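# here are the coordinates; sequence isn't available:
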């Protein structure tokens, strides 16, 4: 049971410092597809702390036209031709060789090249690539399965068996779309069932980009780990990622500060990652600040708390929360999660009633409601 963080382009320093302090529940980091070579400081800190280091080749984004693709080390000058890969053994062998060779120094597991799965043919291509990587790599191999929800639901058992037969023992499952604050109970139950099918097949399953859903999945035993970014990547939507890269980047202005998307501010008491502007509005209420603030490190010595450095705060608060859950005996973990989510739901509802300014959107509660109902259902059945 563990937590994994995927680094953004400029996260190496804050992650290096975090790992140097000895995290309690973090067992792996995933280097950025474009910045693996420059994230050496984080790699060295991970090695010193016994934390695994993975790298994402990003190949699932490179089979589409788009902007900025040349910045990916795995870019070959043109989008990958999936029908050609599916019918050409030499083309697949070349892709596997290149993927293995491109992994940055210090990576402890090789990640097989992978593409988005939405059909039996695309699934077969990914499994073949994973099996070829297992046979050629000099280190253990992990697979990434980015997959459309509807296909995953119908094919989970077969896919899990095929990945197991390929020699893969560790897989990151990225359901799409999945993980927002507006998921239905049905979608949550279906997603957890997919993860359980892979776990039942004997695979170490990481529920990728999954935030609250990932932590609950681990508590219920559906997955062994879950992954998030550093203040982001708590949900997965493959179509949205592709659509963003299909548009030209916005022109920079003199007012731009750069740095890409902003990290969200995680508020553990709400089980919620807020935008910086929303977090600031909430923290301005003194009676709310004492409920949703943080008392760890620098956060505990300044009234602005998590707003000082959202990424540093995100790392230590997520890690601490996961560690507390892991400290519980296995049979108690679902109850601990149920209590955490119930407290968060009560507080979100109170904020929506008493603190949300007119014209501002309320905090969503649908996913929390669904998670609470699912845990109660599992407990009743057992």
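Yes, it's here. It should be emphasised that the depicted structure is a prediction, and the values quoted were computed from it without experimental measurement. Numbering: from 1, shown residues only.

# Every contact and neighbour count from this point should use C-alpha atoms.
Fine.

# following the helix or strand where residue 142 lies, which helix or strand comes up?
Secondary structure assignment for residue 142, by DSSP states H and E: strand 141-148. Of the helices and strands lying after strand 141-148 in sequence (DSSP H and E), the nearest is helix 149-165.

# Give me the buried stretch members for that next one, please.
Residues of helix 149-165 classed as buried: 149, 150, 152, 153, 156, 157, 159, 160, 161, 162, 163, 164 (neighbour count, 16 or more other CA atoms under 10 Å).

# If I take that helix and strand 141-148, what angle do their directions form?
160 degrees (axes from the mean of the first three to the mean of the last three CA atoms, to 10 degrees).

# Other residues contacting helix 149-165?
When contacts are taken as CA atoms under 8 Å, 6 or more residues apart in numbering, the neighbours of helix 149-165 outside the stretch itself are 118-119, 123, 127, 130, 169, 175-178, 190-191, 193-194, 197-198, 201-203.

# next up, a second structure to put side by side with the first:
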């Protein structure tokens, strides 16, 4: 049972500092596809803390045309042709060799090249690439499976068996689309059943980019770990991610005409709400005296200022997620589902109160559908056991 953090391009310093302190539940970090050199010290801090270091080759993104793909170390001058790879052993061998050679120093596991799976053909290609990586590797290998939710639902057991037969023992499962604050009970139950099929096959399963869903999945035994980014990456939508890379973002300038950095920043995790808020919403909530004591943070530097999590949202995200997971791990296995049920019930009550009394007119309420669904799923699991 553990938590894994996927680093963004500029997360190396905050993650290095976090890992230099004691961690309760973090078992691995995943280096950014484009930041292998600049994240060297974060990898060294992980090694010193006994935390595994992975790297994401991001080959699934490089099979599409896109903006700034040439900045990825795995870029080979043109997009990867999935149809060509499926029919050419030499092309697959070259890809595996290039992937292994491109892994940065300090990684503890090799990550096999992988592509989005939505059919039997793409599924077979991914397994073949994983098996070839296992055969050539001098370190443990983990597979990453970014898979269409509907295809996974119909083929979970067979897919899991293929990876086991290929010699894979660790896999990060990214169901697409899956996660966020608006998921139905049926979709969550199906997602957990998919993860359970891979776990039942004997794989160490990380439910990738999954936030609350990942933590509950671990508590219920569907997965061994879950992963998030640093204040982001709490859900998966492969098609949205690909479409976002197709066109350059509109240029934004400050008042002096300087180009502003593109892309959204880290959200602010509010553990009492089991919710990662935008910085603006978090500021509104944390500045209200009725709410600050209920939703603030007392860990590390957050305990030294009334602004708490707003001081450094990324550092707060790391230590609050890690502490929350650590508390769950301290519980006996039979109590973990009850612990999660109580956590989500408290969060739901507080979200409802904020929506009723503290959301300004015209502002959207905090969504509660996923929390409602998770609570019902846990109660069903407890009744069945």
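The structure has been received and is ready for your questions. It should be emphasised that the depicted structure is a prediction, and the values quoted were computed from it without experimental measurement.

# ok, back up a step: superposed on structure 2, where does the strand holding residue 142 of structure 1 end up, distance-wise?
Averaged over the aligned pairs, strand 141-148 of structure 1 sits 0.2 Å from structure 2 after superposition, using mean CA distance after the TM-score superposition for structure 1.

# Can you name every helix or strand that that strand contacts?
Counting contacts by 3 or more CA pairs under 8 Å, 6 or more residues apart in numbering; DSSP states H and E, strand 141-148 of structure 1 is packed against strand 110-111, helix 120-136, strand 170-176.

# can you list contacts of that strand?
Applying CA under 8 Å, 6+ apart, the set of residues contacting strand 141-148 of structure 1 from outside is 60, 109-118, 126, 130, 133-134, 168-177, 238.

# 7 Å instead, please
Applying CA atoms under 7 Å, 6 or more residues apart in numbering, the set of residues contacting strand 141-148 of structure 1 from outside is 109-112, 114, 116-118, 130, 134, 168-176.

# Out of the helices and strands packed on strand 141-148 of structure 1, which one sits most buried?
The highest average neighbour count among these, using mean count of other CA atoms under 10 Å, belongs to strand 110-111 at a mean of 26.

# That strand packs against which elements?
Counting contacts by 3 or more CA pairs under 7 Å, 6 or more residues apart in numbering; DSSP states H and E, the secondary-structure elements packed against strand 110-111 of structure 1 are strand 52-55, strand 141-148.

# now the ones you listed as JSON lines including distance to residue 34 of structure 1 and mean neighbour count?
As requested, these are arranged in JSON lines below (distance: least, CA to CA, whole Å; neighbours: other CA atoms under 10 Å):
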{"stretch": "strand 52-55", "distance to residue 34 of structure 1": "10", "mean neighbour count": "24"}
{"stretch": "strand 141-148", "distance to residue 34 of structure 1": "17", "mean neighbour count": "24"}
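
# Can you lay out these as a markdown table showing distance to residue 17 of structure 1?
Output for these, formatted as a markdown table (distance: least, CA to CA, whole Å):
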| stretch | distance to residue 17 of structure 1 |
| --- | --- |
| strand 52-55 | 16 |
| strand 141-148 | 26 |
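
# I'd like to know which of the contacts of helix 149-165 of structure 1 are buried.
Judged by neighbour count, with buriedness set by 16+ other CA under 10 Å, the buried members of these are 118, 123, 127, 130, 169, 175-178, 190-191, 193-194, 197-198, 201, 203.

# Kindly reformat the helices and strands packed on strand 141-148 of structure 1 as JSON lines containing distance to residue 254 of structure 1.
Formatted as JSON lines, these follow (distance: least, CA to CA, whole Å):
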{"stretch": "strand 110-111", "distance to residue 254 of structure 1": "39"}
{"stretch": "helix 120-136", "distance to residue 254 of structure 1": "44"}
{"stretch": "strand 170-176", "distance to residue 254 of structure 1": "36"}
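
# closest one to residue 80 of structure 1 among these?
Among these, the nearest to residue 80 of structure 1 by CA to CA is helix 120-136 (12.6 Å).

# Other residues contacting the closest one?
Contacts made with helix 120-136 of structure 1 from outside it, assessed by CA under 7 Å, 6+ apart, are listed as 86, 92, 96, 112-115, 117, 141, 143, 163, 166-168.

# Please consider this matter closed, and thank you.
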